[in-house]
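Visitor: next input, structure requested:
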Amino acid sequence: MDTLKSVLDKSFNIDFVSAVLSNPREKDGTVKVKIRPVMKQDRLLFQCEEYRNNQAFHLNLEAEATSEYVENQMKVFKQMQMETRQFRYQVLVSKKGKMTIQKRLQTAEVKEVNYSHNRAKHYILEEGKTVPFLRDLGVMTKTGEIVRTKFDKFRQINRFLEFIEDILPQLPKDREVTILDFGCGKSYLTFAMYYYLHELNGYDIRIIGLDLKTDVIEACNQLAKKYGYRKLKFLEGNIADYTGSDEVDMVVTLHACDTATDFALAKAVGWKAKVILSVPCCQHELNGQMANEVLAPLFSYGLIKERMAALVTDSLRAEYLKREGYDTQILEFIDMEHTPKNILIRAVYTGKRGDNDEAICACEKMLHVQPTLGKLLKGEIYD
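Guide: Coordinates of the predicted model:
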């Protein structure tokens, strides 16, 4: 049986393609490491790109040092995906430290590796390669070039797919996976999910997009039919009233306005959805509730209070999810220069309920707030 050390020692050579270490045990350090081969003065090195504090830091190491580096990093991270020209590896580490290594033969020809030391950023959906839905949604030209005014949207789509890439080990490959996208809108990201999971990674998935705009739903259904995306459907309806599914694997809610996010999260918890990805929007509710004598001088500035209310709203949402048995993170979605709505809540169901109920109650009492999600989960509001 292969050990991590033996796998690493055999992998870091000219046949190495890439590796991604993700899902850290601690949330305040390095959140991800990407490794790729580079040639520098005719020497094969391995560039380790560490992501922390919204910045990337690089180390160029030789094979033996890279093997030792990854072995040490896997004491910090809970999963790794690695590719060589011959094999694909998935390494998972349980909470008790038990390591599982899955090894599969490559079933498709590995694309040519770029060994250049300074290269353009690699996107999951590549520039220069035509993707039909991106072309029809106006993001890409017929030749695969990115429309200049849509490059921010292109970056956003790829950033979202990086979050999907991180949670792939949570999605079963031996059965159909059901994904609900609440408030899907024009569905850039819904189409991207289907394309990435089904077309590029071979998952058997069913995605249901839900939105209130009739014309948008009709247009998206026409596009799904055009591409032959048989299990991608769009429905008109309200998040709070949706009852069309009994078992759901992943819930996505992107820019659902104000308390619509809370109803979507409550639905996800009720289904015990394995993965939740939520980008909240327009968090107005607590702005009208928050009150505290000590913080009153700060709350006197409307803009400051509004921003604080949004941060408190999303922090409490994350804490509620922890209490309900989710490993929860708050991550940066895209850069602030592109949109102020840049927080993504990512939650993975573990079944182990958090012991933070007392802390949540103390925060609510201190700020005199009663968020909708808290009341939904207590059954005080019926979704």
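Visitor: rest of the way, CA atoms for contacts and neighbours
Guide: Will do.
Visitor: strands along the chain, start to end?
Guide: Under the criterion DSSP state E, the chain contains strands at 16-24, 32-40, 43-52, 55-61, 77-84, 87-93, 99-105, 177-182, 205-211, 232-236, 250-257, 275-281, 326-332, 343-349.
Visitor: residues contacting the nearest residue to Ala347 once chain neighbours are set aside?
Guide: Counting by Cα to Cα, 6 or more residues apart in numbering, Ala347 lies nearest to Thr328, which is 4.3 Å off, once chain neighbours are set aside. Thr328 is in contact with Ala318, Glu319, Leu321, Lys322, Ile345, Arg346, Ala347, Val348, counting by Cα atoms under 8 Å, 6 or more residues apart in numbering.
Visitor: now, the most widely separated pair of those residues?
Guide: The span of those, defined through Cα to Cα, is set by Glu319 and Val348 at 13.0 Å.
Visitor: helices of the stretch 151-300 of the chain, start to end?
Guide: Assigned by DSSP state H, counting those that start in this stretch, the stretch 151-300 of the chain shows helices spanning 151-166, 188-194, 214-227, 260-271, 296-299.
Visitor: highest mean neighbour count out of the ones you listed?
Guide: helix 260-271 (a mean of 23; mean count of other Cα atoms under 10 Å).
Visitor: relative to strand 177-182, how tilted is that helix?
Guide: On the basis of axes from the mean of the first three to the mean of the last three Cα atoms, to 10 degrees, helix 260-271 is oriented at 160 degrees to strand 177-182.
Visitor: I have a second one here; can you model it like the first so I can compare?
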Amino acid sequence: METIQQLLNEILDIDFIQGIISNPRTKDGILKMKVRPVEMKDGLYFQCESFTKTQAFHENLKAEEAAERLANSMSEFRQMQLSTKTMNYTVLISKKGKVTIQKKRQQGEVRAAELSHNRSKRYILQEGIAVPFLQDLGVMTAEGKIVKSRFDKFRQINRFLEFIEDILPQLDKGRELTILDFGCGKSYLTFAMYYYLHELKKYDIRVVGLDLKKDVIEHCSRLAEKYGYEKLTFLVGDIADYEGVQEVDMVVTLHACDTATDYALAKAIGWNAKVILSVPCCQHELNGQIQAKELAPIMDYGLLKERFAALVTDGLRAKYLEASGYDTQVLEFIDMEHTPKNILLRAVKTGKADQEAGEAVKQCEAFLGADPTLGKLLGFDRE
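Guide: Got it, this is the predicted structure:
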């Protein structure tokens, strides 16, 4: 990691804005790291923040120490994004350890980093900057202040945008990108995604939101027109039947109920989507299929059976994605409208199918006596 440490030694100074290390090689331990400059009594330090599934750890290091710490951490990750006042850097590491560094000059004026040590959490959508769709949601006032009773919604929207921030290197900024949002509902996250990618990050995107509720779609269409979001379209339709595109860049499916998630994932894979973000819900299918006698002590209790079946369903979905050529993570997503915490599946296309994952799925399904919809849609025969 000498090349990475050399880069960090060059840019960790007062002009450094932030760094994000993501896409871990394992699903245990540290899942993400962030670094930013902080001004302390004895000079400039760099605050390194490490996140596990349940905890966050902080340490303040001098520039050389921070460069060494971050460079060594890259042995456990696949990508790093770095920003200074003049440049953006993307560091990618292949499975064989090859390091690729891409750099691009900043466009326009860039705000200097906030150097306060005891600053409040820095959200992607910040308080004080009025955002039209947040005002209509009742999350923000016309002056840009967050409504106290809606702060959980504000936090959830920002958390969702953080998941997108991590995969920006996978999205081509030199052409129009197509993004589909299945089961978009009231579409507050759809609007957030469009605002973040198009208005803040200046990506050329075309977003299609699909839902079965005609009145909801009509309302969202009116809002898109009101905001001047010309490439944000809402349609009434079923996930399983939608045929409006040949290929897509990203598919988002949030709370598509039960097997509707499976149809959305199968569609995404068939369209060679580079990125898939899915928050499943109401995973009922396997609850009625699991027959393993060895699990009878658990299955005798309806609540435990329901939760077990839901976890198994999403675990198998993740493995099906890996078997279909996607690097897949199972992440925790804060959702105040359904349950306190949900699972989010984030998949990035590698093009290299994991045959071991496919075999593991078959063995697991055989043991459970289950035959999930996604496997059938993808043509994974269990013999």
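Visitor: adding distance to Lys121 of the first structure, write the strands of the first structure out as CSV.
Guide: Below are those laid out as CSV (distance: least, Cα to Cα, whole Å):
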stretch, distance to Lys121 of the first structure
strand 16-24, 14
strand 32-40, 12
strand 43-52, 12
strand 55-61, 12
strand 77-84, 19
strand 87-93, 23
strand 99-105, 27
strand 177-182, 28
strand 205-211, 29
strand 232-236, 30
strand 250-257, 25
strand 275-281, 24
strand 326-332, 18
strand 343-349, 22
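Visitor: quick one: closest of the ones you listed to Lys226 of the first structure.
Guide: strand 232-236 (11.3 Å).
Visitor: and the counterpart of Asn292 of the first structure in the second structure, how close does it get to Glu176 of the second structure?
Guide: Residue pairing (TM-score structural alignment): Asn292 of the first structure is matched to Ala292 of the second structure. According to Cα to Cα, to the nearest Å, Ala292 of the second structure stands 48 Å off from Glu176 of the second structure.
Visitor: ok, Gly144 of the second structure next?
Guide: According to Cα to Cα, Gly144 of the second structure and Glu176 of the second structure sit 30 Å apart.
Visitor: likewise for Gly270 of the second structure?
Guide: Taken as Cα to Cα, the span from Gly270 of the second structure to Glu176 of the second structure is 20 Å.
Visitor: and for Ile298 of the second structure?
Guide: According to Cα to Cα, Ile298 of the second structure stands 50 Å off from Glu176 of the second structure.
Visitor: and for Tyr229 of the first structure, the neighbour number?
Guide: 18 (other Cα atoms under 10 Å).
Visitor: from Glu236 of the first structure, how far out is it?
Guide: Counting by Cα to Cα - Tyr229 of the first structure and Glu236 of the first structure are separated by 18 Å.
Visitor: and Leu295 of the first structure, by the same measure?
Guide: Distance, Leu295 of the first structure to Glu236 of the first structure, by Cα to Cα: 42 Å.
Visitor: and those two? which has more neighbours close in?
Guide: Ranked by neighbour count (other Cα under 10 Å), Leu295 of the first structure and Glu236 place Glu236 first, with 17 against 12.
Visitor: wait, what's in contact with the more buried one?
Guide: Leu210, Asp211, Leu212, Lys213, Thr214, Ile217.
Visitor: just curious, which of those residues is nearest to Asp355 of the first structure?
Guide: Leu210 (33.5 Å).
Visitor: can you tell me what that closest one aligns to in the second structure?
Guide: Aligned counterpart of Leu210 of the first structure in the second structure: Leu210 (TM-score structural alignment).
Visitor: gap between its match and Val252 of the second structure?
Guide: Taking Cα to Cα as the measure, Leu210 of the second structure falls 10 Å from Val252 of the second structure.
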